[in-house]
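Enquirer: Below: sequence and its predicted model.
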Amino acid sequence: MSRRRLLHGTAGAAVAGTLGGCAMGGEADGDTAKGVASAANPLGVKEDAPLEVVIFNGGFGEEYAKAHEAMYRERYPKSQIKHAATQQIAETLQPRFVGGDPPDVVNNSGASQMDFNGLVSQNALTDLGELLDAPSLDDPSVKVRDTLLPGTVDVGSYDGRFLSLNYAYSAYGIWYSQTLFAAKGWEYPRTWDEMIALCKTIKAAGIAPWTYPGRHSRYMSWPIVAAAGKLGGLDVIKALDNLEPNAWRHEAVRAAAEAYYQLAVDGYLQPGAEGMDHIQAQTAWCRGQAAFLSCGSWLESEQKAVTPPDFRMAIAPTPSLTSADKMPYEAFRGAGSEPFIVPAKAKNVRGGLEYLRVMLSRKGASDFTRKVSSLTSVRGAGDGITLGPGLTSVTALIEASNGGAFTWMYNSYYRKLERERIDGACAELFTRRINAAQWCDRVQKSADEFAADPAIKKYKRA
């Protein structure tokens, strides 16, 4: 199971349809384990209540969870913890949700994750707002919410309720090899004009300026939307999330699409990339066949088997389109991933919330990073840990942004819109079968179809 499927897996249509048709909801009427709240026990955990944790056994494995469980057991030695790990999350847990007997904590991830739209619409998830307002484990004077990196709460919120803790943290941007750039005397471009000028130089040196996974062309939608948001401001992205009419035809979106379409028109994409999957494109990039790649911060871990020792991969923000962009160059897309939930009908909701609080401690978060080579959504939890060049550059990206991370939600609210419609439109755009204006029209038509479909639950991002 690749890191990509781990972080971005989706349930099959049959699973999603079944979830949407089953009654799984209700408030936390299954929560029978309640203790007395105190300064030492702010969430009111019943100290001897059993706790059941189910982990997705993918690229991160399950050992990190066993470490978190040990930390929980240190705090509540009378509690018996039942641990399970599976790659078949939906197949294993869907009957238990329907039967009103779900676990207390679920790592709802992987290709067979339970459909979030179905879970949310059936009120099957505990609102984690109480966790956000609880004191952090490390400093009682600091709330848990104030220990989290930007984008963590946004990506786990539905209709204003924080329902999913996305524990891992992914930064998205443009990747390049510091070794290659130093050898050639190239500087990463901060503006789009500089990008095009450098692409011309790179091509003249016999290297493809860009590669991309043509079989998953949505990867190239990420810099387009990021550039549009930086140009026009966060309201442009919120309009996309809210399926507003003509949102994808906004002048900022069109300008960004035209900019990245120029890569295809000017011959700056690696020949044959349209037939590559993500591993093939990333491997070509690691072998020095291309200079730039759009990806997230899981890239270093995913490519560790084929990355040359002296490659020194690094991530950078999408270049500014103009000197009048509303967001600074340093702004980047950053968001939590790897979702954890506490079912509304869990028998030990208090314990489930406390388990997440343990995960969000500095020790819990740093242990995770050491074990799986991925950052968490806890601010500064990677400090003092020896990181690879890629993750080191990610931490530098976060610091340089000075809190300027942003994200979008349409891929979470309406997963098929990105996975099928935008993916297909990008495949056409970067093979020049449609132009940028047609791309905007095509994606807008798809968004309008989603907006008009009464069977699809709609979400409003404020």
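Expert: Right, received. Where do you want to start? Worth saying up front: this structure is predicted, and the values here are computed from it rather than measured.

Enquirer: Could you use CA atoms for every contact and neighbour count after this?
Expert: Will do.

Enquirer: any idea which residue sits dead centre in this structure?
Expert: Nearest residue to the geometric centre of the chain (C-alpha atoms, centre = their mean): Ser337, 3.9 Å.

Enquirer: helices or strands up against the helix or strand where that one lies?
Expert: Ser337 belongs to strand 332-341 when assigned by DSSP states H and E. Using 3 or more C-alpha pairs under 8 Å, 6 or more residues apart in numbering; DSSP states H and E as the contact test, the elements touching strand 332-341 are helix 3-8, strand 105-107, helix 152-155, strand 165-177, strand 405-406.

Enquirer: Met71: which of these is closest?
Expert: Each of the helices and strands packed on strand 332-341 has some distance to Met71 by C-alpha to C-alpha; the shortest is strand 105-107, at 15.1 Å.

Enquirer: Quick check: buried residues in the longest helix seen in the chain?
Expert: In the chain, taking DSSP state H as the definition, the longest helix is helix 436-452. If you call a residue buried by 16 or more other C-alpha atoms under 10 Å, then helix 436-452 has these buried ones: 436-448, 450-451.

Enquirer: before we move on, back to that, contact partners for the spatially closest residue to the residue nearest to the centre of the chain that is not a sequence neighbour?
Expert: Nearest residue to Ser337 in three dimensions, chain neighbours excluded: Asn166, at 4.4 Å (C-alpha to C-alpha, 6 or more residues apart in numbering). Asn166 sits next to 152, 155-156, 336-340, 377 when contact means C-alpha atoms under 8 Å, 6 or more residues apart in numbering.

Enquirer: Comparison target below:
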Amino acid sequence: MGSTSAHNNEGLGRRDLIKRSAALGLISVPTMSFLSACASSGGDDSGDKKPQGQKSKDNPFGVAKGGKIDVVVFKGGYGDEYAKAWEAAFNKKWGVTATHTGTQEITGKLQPRFNAGNPPDIVDDSGAQKIKIDVLHKNGQLLDLAEVLDAPSVDDPSKKVRDTLIPGTLDPGLQEGKVVALNYIYTVWGLWYSGKLFKEKGWTEPKTWDEFLAICKEATAQGIGGLAHQGKYPYYINVAIMDLIAKKGGLDAMKAIDNLDPKAFVGSDAAKEAVEAIYEVVEKGYLMPGTNGLTHTESQTRWNQYKAAFITCGSWLENEQLKQTPADFDMKFMPMPLLPGSKMPYEAIRAGSGEPFIIPAKAKNLAEAKEFMRLMLSKEWSTSFAKEANSLTILADGVDPSVKLRPGTQSTVDVSKKAGTNTFRYLYTEWYSEMDTAIQNASNELMAKRIQPAEWLKRAQAAVDKAAKDPASKNNRRD
């Protein structure tokens, strides 16, 4: 899923993304896919006496030689080798020693540290067990990242860091008007298929929902599942549901959900048609057998074994499945097919920034943490990430064009270029984590045929209405 900048929140859409389109056109690199202001001025000693470096344009936060930094990275689809490469580069530049933790148990390992006032210095707060950004923000545990965003760019000190980023990519890190998380990776979400399988079967990429269902029907008749999804994590099937809502109803339908409209779901024709379309896949038996009970990697691996025609996912999929993907699989990404009367074109995709990096307000090594994030947004570190993780960062034109793309990654670049400014991005997932969880739970019930579409809409609307009662919600608004 992952992020964006003040209140130009049209997804990654329209005017904010005209420049993004141009930026992507200049990049022939892997896709897929900070910042900070002190809560108190200075604030880099956190009670410990430690050496302070001389601040300058090349050292805006006063990093001292020989310091330390505590880095925690979600070891998921992108692995953590990229972070180890960054840490080595940071040590070479500043002599700073890194303590590195790569884990999928972000909450389990870090919540006790946050509670004790002893958090790491920088965290990739991602995955199913991430600590909710909105909860951390409400508890005053996140640094406002404005200071890093306004610092000089490593590559062009005449520019601020924020001016070197793909437009719109800071928005998902906003909480009450402040950027408190930097979503580092430029991500697209949608459907995936095997180019090899489609060629063998004579199937062509479906542009309408009827064409999609026709392939699912034919696949099922041949003993192949139509659609696989990562059943134990209903976040993934919500990619399909929410994409269909946005493409059917346009940006207004998307904004109604983010803005907690009393008719965001119940009373929305787009939402009704979208959830009924997904349920039709369930009702007709087009799901890959067993997919409802599988983890993300289990479902994805069966898809790699040609046991399903389609799977929903974001653009981290290729890197996450490197070891399981046959050499001739020819992984392909595609937009969500259209329901009849959709307001957005077929080429429209959900696109934006994912993988939120945060700096805890009580980090002991704030100067080092802020400089580490600034360097993340240099071409050197962006290219390093692309090489290790097969993904594009939010740095515009940020990867050496000599980097060769894998098939799936190349297809995300191609689809992004075709989409142009026809992109969108929900923000409720970052703003209202409890609402997001409730909608995911409803989708889990829907896919298991324990509830019908009407009940799903009712539960989703109840989650919206509950979120709207939170006074803080008035500070999150998309125009």
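Expert: In hand now; what should we look at? What you see is a predicted model, and the numbers here were worked out from it, not measured in a lab.

Enquirer: any idea what Asn246 of structure 1 aligns with in structure 2?
Expert: When structure 2 is aligned by TM-score structural alignment, Asn246 of structure 1 is paired with Lys263.

Enquirer: nope, Phe311 of structure 1 is what I meant
Expert: Counting by TM-score structural alignment, Phe311 of structure 1 corresponds to Phe329 in structure 2.

Enquirer: Would you quantify the distance from that match to Asn304 of structure 2?
Expert: Applying C-alpha to C-alpha, to the nearest Å, the value for Phe329 of structure 2 to Asn304 of structure 2 is 8 Å.

Enquirer: Tell me which of those two has more neighbours.
Expert: Higher neighbour count among Phe329 of structure 2 and Asn304: Asn304, with 20 against 17, using other C-alpha atoms under 10 Å.

Enquirer: So the more buried one sits against Thr325, correct?
Expert: Yes: with contact defined as C-alpha atoms under 8 Å, Asn304 of structure 2 counts as touching Thr325 (5.6 Å).

Enquirer: nearest to Glu62 of structure 1, of the buried residues of helix 436-452 of structure 1?
Expert: Nearest member of the buried residues of helix 436-452 of structure 1 to Glu62 of structure 1, counting by C-alpha to C-alpha, is Phe450, at 36.6 Å.

Enquirer: what about the residue lying closest to the closest one once chain neighbours are set aside, how many neighbours?
Expert: Excluding the flanking residues, the one nearest Phe450 of structure 1 by C-alpha to C-alpha, 6+ apart is Ile456, at 7.0 Å. By the criterion of other C-alpha under 10 Å, Ile456 of structure 1 has 15 neighbours.

Enquirer: So the counterpart of Ile207 of structure 1 in structure 2 versus Ile237 of structure 2, what's the distance?
Expert: Under the alignment (TM-score structural alignment), Ile207 of structure 1 maps onto Ile224 of structure 2. Note on Ile224 of structure 2: its distance to Ile237 of structure 2, by C-alpha to C-alpha, is 19 Å.

Enquirer: Between these two, tell me which one has more neighbours.
Expert: Per other C-alpha under 10 Å, whichever of Ile224 of structure 2 and Ile237 has more neighbours is Ile237, with 24 against 20.

Enquirer: Please list all residues in contact with Leu339 of structure 2.
Expert: Taking C-alpha under 8 Å, 6+ apart, we find Leu339 of structure 2 in contact with 208-210, 244, 248, 273-274.

Enquirer: That one corresponds to which position in structure 1?
Expert: Under the alignment (TM-score structural alignment), Leu339 of structure 2 maps onto Leu321 of structure 1.

Enquirer: how near is its match to Ala256 of structure 1?
Expert: 7 Å.

Enquirer: between the two, what contacts are shared?
Expert: Common neighbours of Leu321 of structure 1 and Ala256, using C-alpha under 8 Å, 6+ apart, are Ala227.

Enquirer: what residues are up against the residue nearest to the centre of structure 1?
Expert: Ser337 of structure 1 sits next to 7-8, 166-170 when contact means C-alpha under 8 Å, 6+ apart.

Enquirer: could those residues go into JSON lines alongside distance to Ala331 of structure 1?
Expert: What follows is the contacts of Ser337 of structure 1, written out as JSON lines (distance: C-alpha to C-alpha, whole Å):
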{"residue": "Leu7", "distance to Ala331 of structure 1": "22"}
{"residue": "His8", "distance to Ala331 of structure 1": "22"}
{"residue": "Asn166", "distance to Ala331 of structure 1": "21"}
{"residue": "Tyr167", "distance to Ala331 of structure 1": "21"}
{"residue": "Ala168", "distance to Ala331 of structure 1": "20"}
{"residue": "Tyr169", "distance to Ala331 of structure 1": "16"}
{"residue": "Ser170", "distance to Ala331 of structure 1": "14"}
